[in-house]
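K.L.:
Can you look at this prediction? I've put the sequence above it.
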Amino acid sequence: MANRLTYTINDINVILGYSGRLPAPGNVVRHIVIDSRRLYFPDTSIFFALHSRQNDGHDFIPILYEKGVRNFVVSREIPANLYPSANFVIVPHVLAALQQLAAHHRHHFRYPVVGITGSNGKTIVKEWLFQLLNISYNIVRSPKSYNSQVGVPLSVWQMDAVHSLGIFEAGISLPGEMKLLQPVIDPSIGIFTFAGSAHNEGFENEIQKIKEKLLLFTSCKQLVYCADEKLLDEEVKNFAANHTIKLCSWGKGSHALMQVEMMERSRDRTRVNVNYHGKTAIWEIPFTDEASIHNSLTCCATMLLLGISIDAISDRLQQLKPVEMRLELKQGNHNCAVINDSYSADIHSLNIALDFLDQQQQHEKKTLVLSDLQETGEEAEKLYASIAAILQTRNLHRFVGIGPDLVAHQDLFSFIPHTSFHESTEELLIQLQRTPFKDETILLKGARAFRFEKIGRMLEQKQHQTFLEIDLNALRHNLRAYRNLLKDQVKVMAMVKAFSYGSGSFEIASLLQHAGADYLGVAYADEAVELRKGGIRLPIMVMNTEEAGFDQILKHNLEPELYSFNILRAFRNYLAQHRLTHYPVHIKFDSGMHRLGFESQDLAGLCEELAETREFKVISVFSHLAGSSDPKHDAFTRKQAGSFASAAAAIETAIGYSVVKHIANTAAIHRHPDLQMDMVRLGIGLYGIDENEAMQQQLKNVSTLKTTISQIKKLAAGESVGYSRSAIATEAMTIATVRIGYADGYPRLLSNGRGHMLVNGQLAPVVGRVCMDMLMLDISHIDAAEEDEVLVFGEELPVAQLAGWAQTIPYEILTNISQRVRRVYFED
């Protein structure tokens, strides 16, 4: 048995040490299955019939046997005549058997294994270590947040001889659980991320919880933790005294092995001075919030332990990217926005969620719906007094408390203008039927026991199951990626025209405002008006200025682009009628694009009129490059730049003061850095798309379009699919009807096999014609079920690929996504 790829069912029977009925003992096992809906390789899979409150895995044996599974681990006798060719290993406890098998498998490998536990930050630290170390190691790690009694063995089962480092996280909620997970991970290096008060429920006190978590490190050689947490520091040292463990602590105190001597935050990063074994390091962490800094420093201490040099750590930190978000923002009923955050229920995560709520500017009224925080384990009076103190720093319009503890302590929240308290979620649901929320941004923050998903379903707009996920962390990352290329003092105008390239309106603008964009650019005044109504305060340039929009421009303090004598004179006369002077405007010069703008022959007259008018204050002069992304047009780009520079200089001379000059678009930022001038206009790159391959590698995917399967049909040879019978089955075929069509923005050109979607990770071609509200996929080769999720485009199937099939550009695909497609926003 050289590695897991050569396990047989007989090997597994011997490892578990129990009786089995094995008619085919030589069956090879490579994959563990615990969910009948997630079966991909039936011939080489083994099903563990786990039992939970909701399901008994034994009930799914018939389905799995029919699908081809022949290896099972069960906890009761199964009639042999029903499954004559199936192997059954019979054990007292299926979960214990799963953990036992994974533990055996783990000890077949001798490379370092990092085990991570803590109250918060486990997944982030794991993912960041992967980002920081994957150039040095071939890493196997826990998928997502697989840190439970079931998730840990499934994670460890991934280990193979090709890897050189394992990183696994472990979470517990009750005493005794870590003792079961320790032999499964058996880490050589331990990380205790953060003690905190999260998930205290189930433990007598925080000390017991820390001691239980420390059991993961029983056989560790080295342990990383933050010594600034006094209780954790004390318990770690007591634990280490009874085990042969080298401690690698970090913190601000002089006793820490990695001492943080100075920390200085700027707009989007934090500068940290660290002393390690007498050597000084100066690192820049690309985050400014406390949690990210804490998690980053934990990663740094771990890298030092693994022998990564101080200089290498400095370089790698610049590549650190945010981890996938859990906060999600959705459109709600009655002009509300709903933020759903029920992942964890503690003060630390409440603060994070409140930060996200503060970012939202689309409504003046902010509402928090909060349940009892049962998992903290803290004394109720002290806990809710702390929460009340936090909320006093937030501008809340309404507070809704749910649970007996909050009802008992409601007087603590009397400073909030509107409050209501309910013993249960059901009480609130009844009230909302009579008096619903209206024109508010609502944060739902509830412990899982309170079933806040019921509130979410009531508040969220009822829309069809095609939705566009917008990764706000990715958008923030992309902005930072381009910012890192800019020279000092160069401003950024973020283009949010065309519904932010299909991604949303004020939701995107709110993030850009929070992330420090200097200007926003829109196509038409009505787009800017929506942003102002959504609370956006940044200066906004309106590029396609129309006389019909003058009233709105003044009313909402917008800044028009003036591109012709007609529009310039019309706006000047309008301002004169309103007795306004020095109104901010932007002058567009046509340097060769030949779309909008004053041309060279207009320059003398333009300068004369600008010099004579008091109605305008020219904020910027700009132009638009026609081919900045293509090297074959570089000579023309230089010609445009020279023409623009001359025009801008002439205008500045005429008006007698300097203006902001900008010509660089997304591609020019990195292809023509000398053209960055005073400001750049960042458009499609914000949304994760750049024609330059090297730059594309630095960006994160922002938009993911998904839909679901509504029905699956079996067709016989000769039967047709869709309108005009444009597709005829040449043999037996299985088709899936999915909930998206050309009315949602899916190109009709992708009919009859030109377009594809991902169904359970496999490409499925479009069969027949794309209909208005739906289309059909050929899934004959794919195991799928009705209501399964379908990926239209995203990380695994880039929108650029879809655009290529449709003989168009990603811009068109993104901006054509219908408004009826629900937008869901995520941020960590």
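P.N.:
Structure received. Numbers count the residues shown, from 1 in each chain.
K.L.:
all contacts plus neighbour counts: C-alpha atoms, from now on.
P.N.:
Will do.
K.L.:
gap between residue 249 and residue 708?
P.N.:
Between residue 249 and residue 708 the computed distance is 48 Å (CA to CA, to the nearest Å).
K.L.:
ok, now residue 698?
P.N.:
From residue 698 to residue 708 the distance is 30 Å (CA to CA).
K.L.:
Structure two is appended below for comparative analysis:
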Amino acid sequence: MSVFDHIIKKNSNASRKNRRSWSSRAGQHSRLCLRYASRNEYMQMNNSMNMVNNSVLETDLALLRRNAESIVRAIPAGTKLLPVLKCDAYGLGAAEIARVLEPLEAVAGFAVAHVSEGLALRNAGITKDILVMSSALPWQLSAAVEANLTLACGRAGFASELQAAAEAAGKPAAIHIKIDTGLHRIGFAPEELGGLLEELKNAPSLRVTGTFSHFSDTSDAALCAREYAVYLRALDALRAAGIEPGLRHVACSAASEQYPEYCLDAVRVGRRLFMDAPTAPRGDILEVSTWRSFVTMVHPRRAGEQIGYGGAVTLAHDALIATVGVGYGDGLNPALASAKAPVLIGGKRCTLLACCMDQCLIDVTGTDCRPGDEVVFFGYDRFGNCLPSQEVALLIGGDEGCGLTAALSPRVVRAYSS
């Protein structure tokens, strides 16, 4: 079996059968070939495959599994994983990611942001628990109950609304109570739980299966300790009222890396599954995704010439400029051009100069760059080099590389290797 045995074009209008047909035609486009083929072999391979897409986000599912297993070894024994697959798994493709992770014993279930995301996972065949972390709206509850989604209960009146939906469906509904410890997004402060407790007395169809919170700033250890104390007070209040908190979880990716004492019954890991910590890499998590495109034109320019809209850059020296068929319409942040972000071409770091909607311009001076050459915006090139997404994100003030992957548009084909 090829190490690139599944390439799936994201197309909501295409049937699964059609996606598999497209996949089989591209099955020889292996990660190993991408990394180590000669330039001629690489171009011949793309020609034979009918590569019509300008760029690909490739996710290595074997590395994903490795990262999950590494996290399990690093967190306290008995703590479960709750992979966060919101925003289509940060742009990587939630269904494919969930299918890889669901068989792992350490995975207790999955977390998403919205009901629609939970329904998409159910439609993809995912059967483990799915927690919707945002506050669902009344008209979304019927579908959520029918799909056996677990809903965050974090506002007054929600339990009563969900009870009505569950009663109408003739089946129970599960909730995780959200505690607001300082982020002030959704949730109950401990002193606000009285109203919820009254609602729950009149909600026989609801089952409390978890209680959770989210730290407002994991870089501040003292603040996290204060917020954790608030969470513990809320647990005490629930128990005093005869309600067991169920699955306790407060730690996100960053908290799970920094504070093992807060890992509790489960940790919600999103970014940590896909890339290392942004400012203090631990080395135990590998980049799982690569965004690649191709050079479409190479042209020499003279010192003093301006390139890009509005003369974005005035060249300080004679330069060789590569045009690449990717722009902000694909999700390439124009701020990366202002930051002179690196990209990988021909095994070397080159500089991004200007970004348009559909194309960008890169300084490839000193290389033998040619049309058709691979361009890597983050991830691995065919020479085995890695440009971490975290490094790229930090150039524009982003705190995590998942902000780059989540911004990629549907025009970037998603592909998977194993």
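P.N.:
Sure thing, it's come through. If you're wondering where the values come from, they're calculated on a predicted model, not measured in any experiment.
K.L.:
sorry, back to before: looking at residue 698 and residue 708 of structure 1, which has the bigger crowd around it?
P.N.:
Taking other CA atoms under 10 Å, residue 698 of structure 1 and residue 708 do not tie; residue 708 has more neighbours (23 against 15).
K.L.:
Now do the SS call for the equivalent of the more buried one over in structure 2.
P.N.:
In structure 2, the residue matched to residue 708 of structure 1 (TM-score structural alignment) is residue 294. Assigned by DSSP: H, G, I helix; E, B strand; the rest coil, the conformation of residue 294 of structure 2 is strand.
K.L.:
neighbours around residue 140 of structure 1, how many?
P.N.:
If you count neighbours by other CA under 10 Å, residue 140 of structure 1 ends up with 22.
K.L.:
same check, this time on residue 522 of structure 1
P.N.:
Residue 522 of structure 1 has 22 nearby residues by other CA under 10 Å.
K.L.:
again, but for residue 539 of structure 1
P.N.:
Residue 539 of structure 1 has 18 neighbours, counted by other CA under 10 Å.
K.L.:
Residue 324 of structure 2 contacts residue 292, correct?
P.N.:
No: look at residue 324 of structure 2 against residue 292 with CA atoms under 8 Å: they stay out of range, at 10.4 Å.
K.L.:
Mutual contacts of these two, please.
P.N.:
The contact sets of residue 324 of structure 2 and residue 292 overlap at residue 375 (CA atoms under 8 Å, 6 or more residues apart in numbering).
K.L.:
Would you indicate which residues of stretch 49-60 of structure 2 are buried?
P.N.:
Along stretch 49-60 of structure 2, these residues count as buried under the neighbour rule (16 or more other CA atoms under 10 Å): 54, 55, 56, 57, 58, 59, 60.
K.L.:
got the contact list for the first one?
P.N.:
What that stands for is residue 54 of structure 2. Counting by CA under 8 Å, 6+ apart, the residues that residue 54 of structure 2 touches are 293, 294, 325, 326, 412.
K.L.:
which one is the third one nearest to, not counting chain neighbours?
P.N.:
Leaving out its chain neighbours, the residue that sits closest to residue 325 of structure 2 by CA to CA, 6 or more residues apart in numbering is residue 359, at 4.5 Å.
K.L.:
Work out for me the element residue 64 of structure 1 sits within.
P.N.:
In this assignment (DSSP states H and E), residue 64 of structure 1 forms part of helix 61-67.
K.L.:
cool, and residue 343 of structure 2?
P.N.:
Element membership for residue 343 of structure 2, per DSSP H and E: strand 342-345.
K.L.:
who's in contact with the helix or strand following that strand?
P.N.:
Next along the chain after strand 342-345 of structure 2, taking DSSP H and E as the criterion, comes strand 348-355. Outside of strand 348-355 of structure 2, the residues within contact range by CA under 8 Å, 6+ apart are 307-309, 312-313, 327-328, 332-334, 336-338, 340-344, 360-364.
K.L.:
mind listing which of these are in helices?
P.N.:
The helices, defined by DSSP state H, take in 334, 336, 337, 338 from these.
K.L.:
Those into CSV, with extra columns for distance to residue 372 of structure 2 and neighbour count?
P.N.:
Converted to CSV, these look like this (distance: CA to CA, whole Å; neighbours: other CA atoms under 10 Å):
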residue, distance to residue 372 of structure 2, neighbour count
334, 23, 18
336, 22, 20
337, 21, 22
338, 25, 16
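K.L.:
Going by distance to residue 273 of structure 2, which of those wins?
P.N.:
Checking those against residue 273 of structure 2 with CA to CA, the nearest one is residue 336 at 24.2 Å.
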